[in-house]
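**Student:** coords below, sequence missing:
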């Protein structure tokens, strides 16, 4: 997507600014925003069994609602990036948080399966999709020239931090006060972030007379978006740009594997799979929360590594290690946590979304200022993979009485993802520039 701006639209840029750069405040607000949105992302795995017991809905049906949610979460991402160009980050994120709060809060009144599909699937899927990884790509691209990889890693880690905060809390609330209390807690958390976004978030450094952090004459950062035209058309232009480039297909395919093996399989089905082996729900939820603990370190480290090493090599290592850990998982689950279980949690946490900073970096190398929108479409494939795994693993559990086959298939997918990343050709022209 080509961005143009008239000279009169941009205020004069000062040479210096005392104190911390405003970009770090923007990054902090974005971190808190994604942390609040992550609250609802933690709900499905905790509430799957309570909904099954109360309403008699099958694991496959509840997994289908999660599939709709994850599909919209991904498909909305490129349109959200275009909407942020058209209307600004602050407006889009505020509206998205309200949608998440409404969808989560209204679930306490549902009695029919179609309401589950509408609220958990459609409403919350649109809301969370409007502030997903496209927000990370937009903020890191607009506000940072230096430390982009590190910032991408930190912002991505917000989802893990949200999981760390919410999962044990939601599991405890569900066990002692019922799943409706947990849903209302998520709704309140999402609403609480709205005033922070309205008061502190800014759309572009040029709006406040600044340059991006680390900007130089050789690399001044992207100009402000021209806020004209259709956001949908801009998103579709980004898709056409990606479809003409082989690297887009390789990234989309590998990122679909990432979604299938994180949000889709482990994020949705780890707790019920652990319960199948006799593990208490609170222990399983705590283990999944620990994945979030280690994910914070792993994603930030991945961002640091992305600033220094070939992102393609990092992706091959990440997918290969993830596949091996999934292959071993069925033999590690049991009523009690063994050292091997802790080892899986440690490794899987470090690897959870470590794939995001290298993937964003490769998009930026190939697509420049259009990277946020193109990455939005890559992330859409991530969520399509998650949707297939969320629904498919539920149906496998219903048919076979076990999740083992789902874990083995996910391991095979990781091997395929590593092959796709190895096939990416470096963009030598971008590197020279």
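**Tutor:** Right, received. Where do you want to start? The shown structure was predicted, so the numbers you read here are calculated from the model rather than taken from an experiment.

**Student:** all contacts plus neighbour counts: C-alpha atoms, from now on.
**Tutor:** Noted.

**Student:** Show the contacting residues for residue 65.
**Tutor:** Contact partners of residue 65, counting by CA atoms under 8 Å, 6 or more residues apart in numbering, are 116-117, 120-121.

**Student:** let's bring in a second model and compare:
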């Protein structure tokens, strides 16, 4: 008995893993949100239309989502550490070539294709995979914390990147992100571990050290067969449908177009980036709290309130843009608390319905729907703005689809038994 007590009292290595993944997702989130800062600079320097730049962002968001289920398979087959290092190297390649661009197709290749694939590897699926492997106790809290890292990335980087872009040019802002990746690379290489058994530990909340079963399926076919299984469940379609509306109303719309929308009202880019950073600060609180709540309350009811309140805030946004900074600050606080608070309860419902072994890939396909909605909003909002000269229609439309998502969330309860059977 005395020989085991030191092991119990030691700091759990899984928390170090959470910190490394948190830092990695922060930088990945900064890269994902950076195009919203770049948009106006690229318009001025190259004379590109907002619709063309929005198309690049739309492709990046789509590939980011499509990588999810295949990322889950690659993480299982090749290991978390190896795939994180690979993704960081691709990001460095994409960023390193970006200052040399002079045509839209080059931006599409570097930020649309390579950027979408690499950031898609370091996405919500990574956080869910790590949480499922290392934690039984506090799993919802960990998912919420890692999901909130996207908000923290905006909090730390967006105002800085906007200031550098304004004062020195957008190319210097690219170099700042590259520096963060260079610092991150050895941290992942030295301290990241694939599984609790690598350090002789059990998942937190269990006692037995269990080595992971080797991945024996196909990287391409296993996610597809998992999708086929999941589509037999009404719960999958309800979760995927609500997450489609989630993407439509968050990173595809606000994350991409809030800064340009503020520019239409002569609000400086640094001030607009500060609003997004404020959202990030409050989302760090809201999403982490959402993870804590999902460990204690019905996730379906949480989703109802999250989508409903988000919808009301988006309907209010056009008024806030015209009313001034005070009204925008109210929107930023209210919307920020709810930005991606939907992820922890959605991931918990997927894990409950399909089991922890399939949860990563199933959630990856749900994220695909999220990114499809985001991709549609990223391009569609830019197109409508060029057509009508205003973002009012996209913002209000997103508000009403969020209210529809709130209704869908309550219906998940009726189909959960079917999901378990499937």
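**Tutor:** Ah, there it is. Note that this is a predicted model, so its numbers are computed, not measured.

**Student:** Would you mind reporting the TM-score between them?
**Tutor:** For this chain pair, the superposition-based TM-score is 0.95 by TM-score structural alignment, normalised by the length of the second structure; 415 aligned residues with a CA RMSD of 1.9 Å.

**Student:** Report the separation between residue 359 of the second structure and residue 418 of the second structure.
**Tutor:** Separation of residue 359 of the second structure from residue 418 of the second structure (CA to CA, to the nearest Å) stands at 16 Å.

**Student:** Those two - which one has more neighbours?
**Tutor:** residue 359 (24 against 14; other CA atoms under 10 Å).

**Student:** Tell me the spatial nearest neighbour of the more buried one, not counting adjacent residues.
**Tutor:** residue 351 (4.8 Å; CA to CA, 6 or more residues apart in numbering).

**Student:** How is the counterpart of residue 341 of the second structure in the first structure assigned, secondary-structure-wise?
**Tutor:** Using TM-score structural alignment as the criterion, residue 341 of the second structure maps onto residue 354 of the first structure. Secondary structure, DSSP: H, G, I helix; E, B strand; the rest coil: residue 354 of the first structure is coil.

**Student:** I'd say residue 354 of the first structure and residue 318 touch.
**Tutor:** Yes - Residue 354 of the first structure lies in contact with residue 318 (CA atoms under 8 Å); the separation is 7.3 Å.

**Student:** Looking at these two, which is more packed in?
**Tutor:** In this view residue 354 of the first structure and residue 318 are compared by other CA under 10 Å, and residue 354 has more residues nearby, 28 against 22.

**Student:** that's a helix at residue 151 of the first structure, yeah?
**Tutor:** Yes - membership of residue 151 of the first structure in a helix is supported by three-state DSSP.

**Student:** That one: neighbouring residues, count only.
**Tutor:** Neighbour count for residue 151 of the first structure, taken as other CA under 10 Å: 26.

**Student:** rewinding a little: for the match of residue 341 of the second structure, give me its contacts.
**Tutor:** Contacts of residue 354 of the first structure by CA under 8 Å, 6+ apart are 153, 295, 298-300, 302-303, 318.

**Student:** With residue 295 of the second structure instead?
**Tutor:** Shown in contact with residue 295 of the second structure (CA under 8 Å, 6+ apart): 138-141.

**Student:** nearest residue to residue 110 of the second structure other than its sequence neighbours?
**Tutor:** residue 94 (5.1 Å).

**Student:** What's that neighbour aligned with over in the first structure?
**Tutor:** Using TM-score structural alignment, residue 94 of the second structure sits opposite residue 103 in the first structure.

**Student:** Number of residues surrounding that match?
**Tutor:** By other CA under 10 Å, neighbour count at residue 103 of the first structure equals 27.

**Student:** now residue 97 of the second structure
**Tutor:** 13.

**Student:** likewise residue 184 of the second structure?
**Tutor:** 17.

**Student:** these two touch, right, it and residue 22?
**Tutor:** No - with contact defined as CA under 8 Å, residue 184 of the second structure and residue 22 do not form a contacting pair (11.1 Å).
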